[in-house]
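J.: please find the sequence and the predicted model below.
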Amino acid sequence: MLETVFQSEDLPPADRFAYWRECLGNTHAPLEMTSEHADDFRVRQRVLRLGAVTVWPATFQPMICRRTPRLIRRSDPGTYHLSLVLRGTAGASWGKREVTYGPSDLHVQDSSRSVTTWAGGDHAIETVGLELPRELLSLPPGLADRMIGRPLPGGEGIGALLAGFLTRLGSDARGYGPADGSRLGTVLVDLVSALFAHTAEAERALVPESRRRTLALSVRAFIDRNLHDPELAPATIAAANHISVSYLHRVFQAEGTTVAGWIRARRLERARRDLADPALRGLPVARIAARWGFSHPAVFTRAFRAAYDVSPSEYRRARREPDPA
């Protein structure tokens, strides 16, 4: 097993981001990269070569990566990339389809597909990346492709086995000898194949009503993660959950509500909670509205009054003052 380590502190600040771009080009695929921290980028990456499989634990500052058609034409290693998020948040978009990932989520990409990824939010992100050639997966045609762009749970079942293996391998590789690399790579290929096959079989096993309930939970979770985005809309939600907009509306109709109504109710509830929070009493009402996706304060005030029969300012004031009774 061959291991290499890159620490940005070993280079002058001006050279760090360019070298990190080169490292990702070698371990994953060539990328266009930008970061607000490019002038003094902080990153630590270890690369473990396990035969044809590569594992690379890394901790790095927020950045945005783009895998463009031009770069694909220039160089395509023909690999699947899996990433286990250990700390922080990440996301990816394929045109209008967008997915967000959090800790313990596994996500899948294909080096032959254009994609934009971002990572880190306001803090550094810690991940374990896995690269494996597509031809190593002994799966029916198209099955692995269905895993691309969807969060796979790393906290249960086969996903937990894979996540635990990657985490353990990434934390300490000193106990393995040179001949162990290809064996460990084979184990990883088998775990990935098992996870993909299990996920596909679980989908087929769901009866229609159970599938609808599962989808409704997934959609609601996506909405909750993206309430802050004023551009959150049915088209975005449907694309992220791999369904049509019309089917999305039917899911909510079966729940006795609408997509827009559900988003508005969740935003208002989050805003109401913040207005009652003593720790946020110095934050203007307009700022609270904006942090939950309301671009216009007047629209927020009208919606809040319609929902709770009181204005946001009156509600906040009542929560601060003791009840005269």
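T.: Perfect, I can see it now.
J.: please make it C-alpha for all contacts and neighbour counts, starting now.
T.: Fine.
J.: could you report the neighbour count for Leu48?
T.: 23 (other Cα atoms under 10 Å).
J.: surely it and Thr27 touch.
T.: No. Leu48 is beyond contact range of Thr27, at 9.8 Å (criterion: Cα atoms under 8 Å).
J.: common neighbours of those two, please.
T.: Here Leu48 and Thr27 share the contacting residues 54, 56, scored by Cα atoms under 8 Å, 6 or more residues apart in numbering.
J.: His249 and Val259 touch, don't they?
T.: Yes. Applying Cα under 8 Å, one finds His249 in contact with Val259, separated by 6.4 Å.
J.: try this one next to it:
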Amino acid sequence: MLHAALVELDAIPIGGTGDDADYTGWARQFDLGFLTLTDVGSDPVRVVRAPRMLVGNQDDFYLLSIAQESSSSFNGNVRSQLRRGDAVLLDSTAPFQLSADEFAHHLVLTLPRADVARVMPVDRERVGRRIAAENPVLRVLRAAIAEICVGGERFDPDTLSELGHTVRELMFSVLRSDELADQAGVNGLLGHRAQLLRMRDFIRRHLAEPDLSAKTVAAAFGVSVRYVEIVFREGGTSPARHIRETRMEEARRSLASPRQRQRSIAAIARSVGIENPTVFTRMFRQFHDITPSEYRHSPAGESCRRSRAEGSPPG
């Protein structure tokens, strides 16, 4: 069960074989577009990412695991005791271990390492280190993903994808805020982070406008262009870069959507604010190393369409 839900893992029940008739466990997965959320619970268990699993393995993710019950983690030389609400960042390219002597329950956000690296560097010292439940940004993240777990099955895939934008940014905020030593610094980050989330939401809703820019955002929020640039810089990017990335990701998702299979590539380009098909093709190739037409007919595009049609997350 754990093997299929996360990255390749060995799950070893503590005090039993795992074949007992009264064994209790579950794994529920939500595709949030940019990342995956897994709600996983189990009787007392030790979950191991062993060195042998890394040989020739293509898993390349960061996992932010949020403990819903007391447990412990071991990553490299770092051992952390996790209380309810604590979180720990794990790296799928290195051995790690999670264990719980009583019922185990974690909410796990899985995000490609490359996506994290584009936004912020992650020091090895941060991996495996406990992020305290009292962290105010972590509290916001916990509340958001708890709502998704409760009502996720009622959301359609497009709604979950929109929520994924917010969850992804909150995850980055948790990692950044964990580096701040004083509460004033955290509060300052939260202020700009709230603005950043609102600005990114504005951008997603106005992608089809060709002239969308930092100036457009500044006018909509009644602030200066300089302020918009500062808010995005603290988020690890720039307004222009974020607009381009959001356009290319939305275009990728449209090309993979079974509901838009008959829609022309030029129409999809216009829907993300790019009126020139040649410019769209060049930009798409820069971001995804493949042309829009090639992606639509590629195994990745077909796999994504099948997953959406079947109501399951892409493999």
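T.: Good, I have the coordinates. On a predicted model such as this, the values are computed, not experimentally measured, just so you know.
J.: in structure 2, where's the longest helix?
T.: helix 183-205 (DSSP state H).
J.: give the buried residues for that one.
T.: By neighbour count on 16 or more other Cα atoms under 10 Å, the buried set for helix 183-205 of structure 2 is 186, 189-190, 192-193, 195-197, 199-200, 203-204.
J.: after that helix, which helix or strand is next?
T.: helix 214-221 (DSSP states H and E).
J.: against structure 1, where does that following helix fall?
T.: The counterpart of helix 214-221 of structure 2 in structure 1, using TM-score structural alignment, is absent.
J.: after that helix, heading C-terminal, what element do we hit next?
T.: Per DSSP H and E, the helix or strand that comes after helix 214-221 of structure 2 is helix 225-234.
J.: what helices or strands is that following helix leaning on?
T.: helix 183-205, helix 214-221, helix 239-256 (3 or more Cα pairs under 8 Å, 6 or more residues apart in numbering; DSSP states H and E).
J.: can you tell me what sits against that helix?
T.: 192-193, 195-196, 214-215, 217-218, 238-239.
J.: among those residues, which pair sits farthest apart?
T.: Greatest spatial distance in the contacts of helix 225-234 of structure 2: Arg193 and Lys215, 19.1 Å, computed using Cα to Cα.
J.: which residue is nearest the middle of structure 1?
T.: Nearest residue to the geometric centre of structure 1 (Cα atoms, centre = their mean): Tyr101, 1.8 Å.
J.: any idea how far the aligned residue in structure 2 for that residue lies from Glu69 of structure 2?
T.: Alignment note: Tyr101 of structure 1 maps to Leu82 in structure 2; criterion TM-score structural alignment. Note on Leu82 of structure 2: its distance to Glu69 of structure 2, by Cα to Cα, to the nearest Å, is 8 Å.
J.: now for the helix or strand containing Val189 of structure 1, which elements pack on it?
T.: Secondary structure assignment for Val189 of structure 1, by DSSP H and E: helix 180-205. On a contact count with 3+ Cα pairs under 8 Å, 6+ apart, helix 180-205 of structure 1 meets strand 43-50, strand 53-60, helix 157-171.
J.: so the first one matches what in structure 2?
T.: The alignment of strand 43-50 of structure 1 onto structure 2 (TM-score structural alignment) spans residues 25-32.
J.: quick one: buried residues of that stretch?
T.: 25, 27, 29-32.
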